[in-house]
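Peer 1: Build me a structure from this.
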Amino acid sequence: MCGIVGIFDTRGTMSIDEGLLSRMNERQFHRGPDEGGMHVEPGIGLAHRRLSIIDLSGGHQPLFNEDGSVAVVYNGEIYNFHELTDELIKAGHRFRTRCDTEVIVHAWEQWGEACVERFRGMFAFAIWDRNRQTLFLARDRLGIKPLHYAQLPDGRLLFASEIKSLLCDPVLPREIDPCAVEDYFAFGYIPDPRSIFRHVHKLPPAHCLTLKRGEPLPAPRAYWDVPFADNGLRDEDQVRRELIERLREAVNIRLVSEVPLGAFLSGGVDSSAVVALMAGLSEDPVNTCSISFGDPAFNESEYAARVAQQYHTNHQVGEVNPDDFDLIDRLATLYDEPYADSSAMPTYRVCELAKRRVTVALSGDGGDENFAGYRRYRWHMDEERFRGLVPGWLRGPLFGAAGRLYPKLDWAPRYLRAKSTFQALARDSLEGYFHNFSILPDALRHQLYSADLNRELAGYRGIEVFRRHLENAPDHPLSRVQYLDLKTYLAGDILTKVDRASMAHSLEVRVPVLDHKFVEWVSGLPPQMKLHKREGKLIFKRAMERYLPEDILYRKKMGFAVPLAAWFRGPLREKVRHSLLGPDLLDTGLFNPDFIRRLVDQHQSGQRDHSAVIWSLLMYASFQRQIMNA
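Peer 2: So this is what the prediction gives:
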């Protein structure tokens, strides 16, 4: 795994500032500590940090074709590079290395922009073609690897794996995008293509961008989508067999490595399935690692230990201090923008643990999105059944009134906490799902913001992120919200979390469950095979019954969380008040201090549980302190 950066003059051939390019590259040293490389010519500069995985002695980047007219900087792995190499050699191309990077160069020469459609893997890369005076940027289909870019007033375009490298250029305005602030407090992260900075964009997953010198910056072009096309499979036994075969193949192609390799093992279904299949493919014991929490409500380590024992893995367990909140400010420097998934903390620690023994780790990420494993899918389908029973003209007023009148019982058992459910039922399907998903409901976000920010938003709401994707979403209500999550939550939250946490420790993470061929096939299975009678991931669990015990497969999902509510009333009580009611937030002019004070007082008195929004505010304050005020 690596880091890439570049500077491109879109208008002419101005001299590239080699010092700036070097600083941008070194800012991502953690992504590739093994080696660095740069190439500069009039109007273009490319640089690369390398974490060596395959062809350790070759594969130096930037890497060129035979006559030096085409260069690539690349972050990722192309798993089918052997087959592509054979095909390209037959077409007359000559290879000098054994690495997957060179395949990209020759694939561009052979197929042009369509080369991305031939790659199977995770990647973000930039190709410079001198003869065509063209810069080509591309990102993998699911968004496993990141790529950011910004066009400056002087015509230069900057790109980098992480925003921090772009910020090395003092010409880049650090102006906050108000719509990104709204997205953040709706979702807990900032979905593609926005970033927190108005002038910095994320290249969306499954998109490419072709820049020709002297021409305006075009919009990114999509080259793939999750099809959700019915594959006609109805026989459950056949689906089980084929599922295992396809996942095993996806795991197998990710075992190619010239450095130590292992796997994360949480004790949940997805990571346990990956480890089980790895064990059957590996001659040596699999290296596995997991995190142990002191709080039994969050601790899955005993289940991970059982799977490790069953498959005789070399297992290590790291115990996370339940008060591991020293990471709060460190996280802001990893993500470069506000990011509010608190599981980033244990993810950081498990990557730190894994790196002690391996350089590559396989994970089970993507199982919940593929197979409808999240609880919110069950809630959404329950609500959809209610919506089908009550006409809209009655449902809105009836459940709207119930939502207003029913007390907010954060302290009560879940079956008594119906206020949010009533509010969701009063809305249509998309609005209801967005309401259940949001960190803060629309009305409370409006109260959180200052009058100036509300005026700048001019009515913009985070749900517009979903509406952008709705045109291509499937019709079935379950498939539709899975599609929305694959386009937003997976890339913006889950994969961003893993990429930054792993790269902070120079660790490569591979995700076989997100192999795009596997995702395509799973998307075509009947929705009822995924979620049936409130059991999520049903077909996946049944397929794995030969490999894993029943209480691993069918126990209640625990998640990878931290005890925020208790922290904010206990050891972080004063830090919360200082950060949220001090200058870090209030001097931004974005927030309503009276509303924030009320949130903090209600939470710390035990009256309400506002831990999610307090964490979001805490992370925004840390971003302001560590990035904006640095």
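
Peer 1: C-alpha from now on. contacts and neighbour counts both.
Peer 2: Will do.

Peer 1: quick one: contacts of stretch 80-92?
Peer 2: 95, 100, 103, 106-107, 110, 119-121, 253 (CA atoms under 8 Å, 6 or more residues apart in numbering).

Peer 1: and residue 520, what does it touch?
Peer 2: 226-228.

Peer 1: try residue 71
Peer 2: Counted by CA under 8 Å, 6+ apart, residue 71 has contacts 62-65, 105, 127-129.

Peer 1: before we move on, what SS does the nearest residue to residue 248 once chain neighbours are set aside have?
Peer 2: Counting by CA to CA, 6 or more residues apart in numbering, the nearest residue to residue 248 once its immediate chain neighbours are dropped is residue 277, at 6.0 Å. Residue 277 carries the three-state label helix when classified by DSSP: H, G, I helix; E, B strand; the rest coil.

Peer 1: one more, for comparison:
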Amino acid sequence: MCGISGIFDTRGGRRIDRNLLQRMTNVIAHRGPDEAGLWTDPGVGLGHRRLAIIDLASGQQPMATGDGQIVVTYNGEIYNYQETRALLIDCGYQFRTNCDTEVILYAWMEWGEACLQHFRGMFAFAIYDRRTETLFLARDRLGVKPLYYSVLPDGMVVFGSELKALLPYPGVSRTIDEQAVEDYFAYGYVPDPRTILRGVYKLPAGHSLTLRRGRSIPEPKPYWDISFHTTHPGTAEELGEELIARLREAVKIRLVSEVPLGAFLSGGVDSSAIVAMMAGLSNTPVNTCSIGFDAAGYDESGYAERLAQRYHTNHRSRRVSPDDFGLIERLALAYDEPFADASALPTYRVCELARETVTVALSGDGGDEILAGYRRYRFHAHEERVRSMLPLGLRCSLFGFLGRAWPKMDWAPRPLRAKTTFQSLGLSTAEAYFNSIAVVRDADRQRLFSDAFRRSLQGYRASDIYRDVMEKAPADDPLSQAQYADLKVWLPGDILTKMDRASMAVSLESREPLLDHQLMEWAAGIPTAMRIRGGQGKWLFKKALEPYVPHDLLYRPKMGFVVPIDRWFRGPLAETALSLASSATVTETGWFNPEFITQAAQDHIKGLRDNSRLLWQLLMFDLSLKHLVNQPAAAGV
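Peer 2: Prediction:
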């Protein structure tokens, strides 16, 4: 795994300042502590930081072809590089190394932009072709690896693996995008392609961008999509066997490494499945690690221990205090943009633990999205059955009234907390699903923001993102629409961002077998009745895993990396919560309603409402903006 950076002059061959390129590259040194490299030519400069995984002796970057005409800087892994290399050798190419980087170079020479169709892996890379004065940027299909870029008024394009890599370049915007603020407080992150900074973008997952000197700058172009239209025939037993076979193969190709390799083991379904497959493919014990919490309601480490004992792994576990909030400032620097998924804290801790003994770790990310594991999918499917019984007009009238009239009772037993359900039943499919994932819902965002800020949005709403994606989804049912939208928005914006920054902050490579695009394309064809059945999400996957994972582990309630931020803001962070309304971010921007924030903090501390997620969002927003706007240049993590 690595970090990349670069500068490209779209208008001519202006000299590239190597010292500036070096600074851009150095601020992401944590992504590649082993080696650093720069390459410049008139009008173009490429930077690289290397975390050596494969071909340790000769995989240095930026790497050029033998004639020096094509140069690449690359972050990621092409898992099928050996097969692709063999194809290219048959085409007459001669290789000097045994690494996947050189495969990318000759794949570009042979297939051009279509080279992406030959790659199976996670990647973000930039290729410069001197023959045509072309810069080609690409990001993997699911967005495992990030790529930021900005087009400046003078025609310069700068790019990098993290937002901080762009910030040393003069002229890169530090102006906050108001629509991104709306997005952040709805989702807890800023969805692609927007970033928190106006004029700075993320290259979307499954897209490429071709820049040719002297030509206008095009929009990024998609090269991959996933369809939920096709449904596989076969019995549950047959499909389950094929699912396991495909998962085993996806794990197998991710075990290639010349450095120590292991796996995260949380005790959940997905990580347990990955470890079970690894154990069956390895002649030596698998290295596994997990984080436990000193609070029973948050701790899954016992399940991880049981799975580790079953497969005789070299298991390491570390207990973390439920008041382990000392990483807050560090995470704000690591993520650059505001990022409010509090599970980033234990994710960082488990990456930190893994890095003590391995350089590569396999994770279970992606299973919930493609195999329908989230509880919200079950609720959405159930609500859709109710919605289908009544016309929208009647639903809006009936359930809209009930949603307004029913009191909000966060403290009450679950059956009495019906307000949210009534509100959702009165909405369209897309609006209802957005409501189920929104951190701060529309009504509360209306109260959170000032009148002036709401006017600046000019009618824009964060829900537009999910509505547009769900309406265009290649899917035949509401469950598939929701899964598709999560794969396109939630997965790259939240889950993969969380893992990439946490792992790279400690120079650890994370690999995700469940995000293998061939496995995912096949899994999208699992019949909906086999994804959710009898109120059980991931039904087919769990049935198929019964020979490999203990029954009570498979069918226990999902926990995830839960962090007790509700308790923090009633205890050690109570004063922090009360001070948010008077922070410089709130008072100087004029975007927020301080009275609402103060009331939200007081209500939370008194136990009247659970406003912990809103308070966490405000805290991370404040810390991130201090870093992005007030610092003269990016600081390293």
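
Peer 1: Would you mind finding the match for the residue nearest to residue 248 of structure 1 in structure 2?
Peer 2: Matched to structure 2 by TM-score structural alignment, residue 277 of structure 1 sits across from residue 277.

Peer 1: dump the residue contacts of its match.
Peer 2: Residue 277 of structure 2 neighbours (CA under 8 Å, 6+ apart): 247-248, 251.

Peer 1: Looking at these, which one is closest to residue 58 of structure 2?
Peer 2: The shortest approach to residue 58 of structure 2 among the contacts of residue 277 of structure 2 belongs to residue 251, at 25.8 Å (CA to CA).

Peer 1: thought that closest one was touching residue 511?
Peer 2: No. Using CA atoms under 8 Å, residue 251 of structure 2 is not in contact with residue 511, being 9.2 Å away.

Peer 1: If you count surrounding residues, which of these two has more?
Peer 2: Applying other CA atoms under 10 Å to residue 251 of structure 2 and residue 511 shows that residue 511 carries more neighbours, namely 26 against 22.

Peer 1: Give me the neighbour count for the nearest residue to residue 505 of structure 1 once chain neighbours are set aside.
Peer 2: Nearest non-adjacent residue to residue 505 of structure 1, counting by CA to CA, 6+ apart: residue 352, 6.1 Å away. Burial measure for residue 352 of structure 1: 19 neighbouring residues, criterion other CA under 10 Å.

Peer 1: Quick check: the gap between the residue nearest to residue 248 of structure 1 and residue 286 of structure 1.
Peer 2: 10 Å (CA to CA, to the nearest Å).

Peer 1: just residue 330 of structure 1 next, same as before
Peer 2: For residue 330 of structure 1 relative to residue 286 of structure 1 (CA to CA), the value is 31 Å.

Peer 1: Mind checking which of those two has more residues around it?
Peer 2: Per other CA under 10 Å, whichever of residue 330 of structure 1 and residue 286 has more neighbours is residue 286, with 22 against 14.

Peer 1: The more buried one touches residue 314, doesn't it?
Peer 2: Yes. Counting by CA under 8 Å, residue 286 of structure 1 touches residue 314, with 6.0 Å between them.

Peer 1: Checking my notes, residue 6 of structure 1 in a strand, right?
Peer 2: Yes. Assessed with three-state DSSP, residue 6 of structure 1 lies in a strand.

Peer 1: Count the neighbours of the closest residue to it other than its chain neighbours for me.
Peer 2: Nearest non-adjacent residue to residue 6 of structure 1, counting by CA to CA, 6+ apart: residue 46, 4.4 Å away. Residue 46 of structure 1 has 29 neighbours, counted by other CA under 10 Å.

Peer 1: Repeat that for the one 10 residues further on.
Peer 2: Around residue 56 of structure 1 sit 15 other residues, with neighbours defined as other CA under 10 Å.

Peer 1: cool, and residue 22 of structure 1?
Peer 2: Residue 22 of structure 1: 21 neighbours (other CA under 10 Å).

Peer 1: ditto for the one 4 residues further on
Peer 2: By the other CA under 10 Å criterion, the neighbourhood of residue 26 of structure 1 contains 20 residues.

Peer 1: can you tell me how far it sits from residue 258 of structure 1?
Peer 2: 25 Å.

Peer 1: can you pull out the helices in the stretch 401-550 of structure 2?
Peer 2: 419-425, 429-437, 442-448, 451-456, 463-471, 478-485, 496-505, 517-523, 528-531, 539-545 (DSSP state H, counting those that start in this stretch).

Peer 1: May I see these arranged in CSV, with distance to residue 308 of structure 2 as well?
Peer 2: CSV is the format used below for the helices of the stretch 401-550 of structure 2 (distance: least, CA to CA, whole Å):
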stretch, distance to residue 308 of structure 2
helix 419-425, 40
helix 429-437, 33
helix 442-448, 44
helix 451-456, 52
helix 463-471, 39
helix 478-485, 31
helix 496-505, 22
helix 517-523, 25
helix 528-531, 27
helix 539-545, 16
